[in-house]
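Student: Just a sequence and a predicted model for now, questions to come.
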Amino acid sequence: MKDMTARLNAESLRARLAGPNPPRLLDVRTPGEFATSHIAGSYNVPLDMLREHRDELRNHLNEEVVLICRSGARAGQAEQALADAGFRNTRVLEGGVMAWEAAGAPLNRSEKQRWDLERQVRLVAGSIVLTGVLGSLVVPGLQWVSAFVGGGLVFASLTNTCAMGMMLSKLPYNRGATCSLDQVVSQLAGDRR
């Protein structure tokens, strides 16, 4: 994996965006998260689409690319996927949209707010654990479901992946107004600087 020099903080990104050769911004969150709020000028290329079509995307990204997500974790995974495809001119917005907003930088917001993927995972995992523990009072052994979910969360933390998050990202709630790879590529090609 690339070292931390490939990270860019919010202040540095703001300065680069105001400069003569601003980087391309790819937001790898779900379409639902992107629709709720995003940095102006960014393109939504969900992480699963980026992984699946990284070779095609690489052919349309000649300039520096800054990858964005909620906190930086998914953007780091996107950076690795693009690096594996031979693309080296990427950076990750350190702390993601949360750090961008905390720095007082502007976000385009929708009136319709959606829960971000991490919050959804906490709700689902917490609900399963609580149900398993309380249900074990009636059905002996049900607490093992809670143990399984806890183990999955530990694994997710150690590997910086989340199977539950990947499953939730496929739900219609998170899909929002999706666009095809062809639409993304035509937008990238049409916006050459």
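Tutor: Received, thanks.
Student: From here on, just use CA atoms for contacts and neighbour counts.
Tutor: Fine.
Student: burial measure for Leu123, as a count.
Tutor: 12 (other C-alpha atoms under 10 Å).
Student: distance of it from Val129?
Tutor: To Val129, Leu123 is 10 Å away according to C-alpha to C-alpha, to the nearest Å.
Student: which helix is the longest one in the protein?
Tutor: helix 117-135 (DSSP state H).
Student: Comparison target below:
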Amino acid sequence: MEDINVQDLKSRLDAGDKFVFLDVREEWEYEEDNLGAKNIPLGDLPNRLEELEDYQDSEIIVHCRSGARSGNAKRFLETKGFSKVRNVLGGIMAYRNL
């Protein structure tokens, strides 16, 4: 699936759209800027995959600080059979500038 920019993410959050929202930053980063996503740090993702298994066919939007870790998470999830994963381009840094 195509990635998503922060403007589209904000619009979808404001509208209350249904999707799985995943934050792959470390816990301390998540506590500083929490957009309401489920927090699974990238390094923990392989060991916590069962938390997402019910969403294998659901849209999953992944974000991090800049878009790099979430891009890695997207690629990892795709290798595990998740077919509708989108990365937030620019991450929380771009979101802060809205």
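Tutor: Thanks, I have the structure now. Please read these numbers as outputs of a predicted model, since none were measured by experiment.
Student: returning to that earlier point: so which other helices or strands are in contact with the longest helix of structure 1?
Tutor: The contact analysis (3 or more C-alpha pairs under 8 Å, 6 or more residues apart in numbering; DSSP states H and E) places helix 117-135 of structure 1 against helix 143-159, helix 163-168.
Student: quick one: buried residues of it?
Tutor: Neighbour counts using 16 or more other C-alpha atoms under 10 Å place Leu117, Gln120, Val121, Ala125, Ile128, Val129, Gly132, Val133 of helix 117-135 of structure 1 among the buried residues.
Student: just the strands in structure 1 please.
Tutor: 7-8, 24-27, 37-38, 43-44, 65-68, 90-93, 108-109 (DSSP state E).
Student: now those as JSON lines including mean neighbour count?
Tutor: Below are those laid out as JSON lines (neighbours: other C-alpha atoms under 10 Å):
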{"stretch": "strand 7-8", "mean neighbour count": "20"}
{"stretch": "strand 24-27", "mean neighbour count": "24"}
{"stretch": "strand 37-38", "mean neighbour count": "21"}
{"stretch": "strand 43-44", "mean neighbour count": "22"}
{"stretch": "strand 65-68", "mean neighbour count": "26"}
{"stretch": "strand 90-93", "mean neighbour count": "26"}
{"stretch": "strand 108-109", "mean neighbour count": "13"}
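Student: I'd like the ones you listed laid out as TSV, including distance to Leu181 of structure 1.
Tutor: Compiled in TSV, the strands of structure 1 are given as follows (distance: least, C-alpha to C-alpha, whole Å):
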stretch	distance to Leu181 of structure 1
strand 7-8	26
strand 24-27	13
strand 37-38	19
strand 43-44	10
strand 65-68	17
strand 90-93	20
strand 108-109	23
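Student: now for these, which one comes closest to Gln187 of structure 1?
Tutor: strand 43-44 (8.3 Å; C-alpha to C-alpha).
Student: In structure 2, which residues correspond to the closest one?
Tutor: Mapped onto structure 2 using TM-score structural alignment, strand 43-44 of structure 1 covers residues 38-39.
Student: Check stretch 173-191 of structure 1 too.
Tutor: The aligned range for stretch 173-191 of structure 1 is empty, by TM-score structural alignment.
Student: wait, what's in contact with Cys64 of structure 2?
Tutor: Asp23, Val24, Arg25, Ser70, Val88, Gly91, Ile92 (C-alpha atoms under 8 Å, 6 or more residues apart in numbering).
Student: which non-adjacent residue is nearest Pro41 of structure 2?
Tutor: Val24 (4.2 Å; C-alpha to C-alpha, 6 or more residues apart in numbering).
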